[in-house]
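K.L.:
Sequence and predicted structure are below.
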Amino acid sequence: MSDFDHNQLDELIHSRIRLAVMAVLAGLDKAEFTFIRDRVKTTDGNLSTHLRKLEDNGYIDVNKRFEGRKPVTEIALSPKGREAFEHYLTRLESMLGAGTRSTDSQ
């Protein structure tokens, strides 16, 4: 199998918004919904849709609580999500390396 096999990329992560969410969370223990929304520069509804897909697949853990009367949603990468993201990056790096090698040999 070629290193340049784009079919090996995790389609769930490969969406621009979900990739950005995973990248934000990879460097943190957890983050509030509003922090992620602001970093990713998307709307509440759009982010909610993408978070639901990640949560439904076990890539993130979502904790909802109240501070006083204010709802707070915290999101963290699950162990499965962290592993999937690391695998995604490894595959992407492999593809980039394979693309570079084929260009260099011409």
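P.N.:
That came through, no problem.

K.L.:
okay, CA-based contacts and neighbour counts for the rest of this
P.N.:
Will do.

K.L.:
So which residues of this protein form strands?
P.N.:
Assigned by DSSP state E, the strands in the chain fall at 31-32, 60-67, 70-77.

K.L.:
Take those strands and lay them out in TSV including distance to residue 4 and mean neighbour count.
P.N.:
Listed next are the strands of the chain as TSV, based on distance: least, C-alpha to C-alpha, whole Å; neighbours: other C-alpha atoms under 10 Å:
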stretch	distance to residue 4	mean neighbour count
strand 31-32	34	16
strand 60-67	28	14
strand 70-77	27	17
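
K.L.:
before we go on, here's another structure to hold up against the first:
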Amino acid sequence: MKHTIHTLNKAFDHRVRLGVMAVLLGQSDPVSFNELKETLDLTDGNLASHVAALEKAGYVQVSKQFVGKKPNTTYTPSSEGKQAFQEHLNALEKLLRG
């Protein structure tokens, strides 16, 4: 039987990825790059690299479009991302309960 610590999802090990998922799951609408950046107090590059890791894992969906002449990138959690994050939170709660 696996110890609870081994059921934590490595994709959420970093505080930025944990924060991105928490913000996305706390919103009913897609969240823009700038909103995520401001909410989590991150640089462009730091946010971009962590969102790319979540996208590669299949946990975040990215939508790119233009609003007028400006690019606008928004993010939403995928159904797989929602499930994986909930399982991660459940494992954390289990660890806290001992």
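P.N.:
Nice, thanks for sending it over. Please read all numbers here as calculations on a predicted model, not as lab measurements.

K.L.:
TSV for the strands of structure 1, including distance to residue 16 of structure 1?
P.N.:
Below are the strands of structure 1 laid out as TSV (distance: least, C-alpha to C-alpha, whole Å):
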stretch	distance to residue 16 of structure 1
strand 31-32	19
strand 60-67	16
strand 70-77	17
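
K.L.:
Next one: the residue nearest to the spatial centre of structure 2 from residue 53 of structure 2, what distance?
P.N.:
Residue closest to the mean C-alpha point of structure 2, counted by C-alpha atoms, centre = their mean, is residue 21 at 2.7 Å. From residue 21 of structure 2 across to residue 53 of structure 2, the span is 12 Å (C-alpha to C-alpha, to the nearest Å).

K.L.:
May I see the buried residues of stretch 76-87 of structure 2?
P.N.:
76-78, 81-82, 84-85 (16 or more other C-alpha atoms under 10 Å).

K.L.:
Helices - which of the residues you listed land there?
P.N.:
Those of the buried residues of stretch 76-87 of structure 2 mapping onto helices are 81-82, 84-85, per DSSP state H.

K.L.:
Quote the end-to-end distance of stretch 53-68 of structure 2.
P.N.:
Per C-alpha to C-alpha, stretch 53-68 of structure 2 runs 29 Å from first to last residue.

K.L.:
Tell me which stretches of structure 1 form helices.
P.N.:
Under DSSP H, structure 1 gives helices at 11-14, 16-26, 33-40, 44-56, 79-104.
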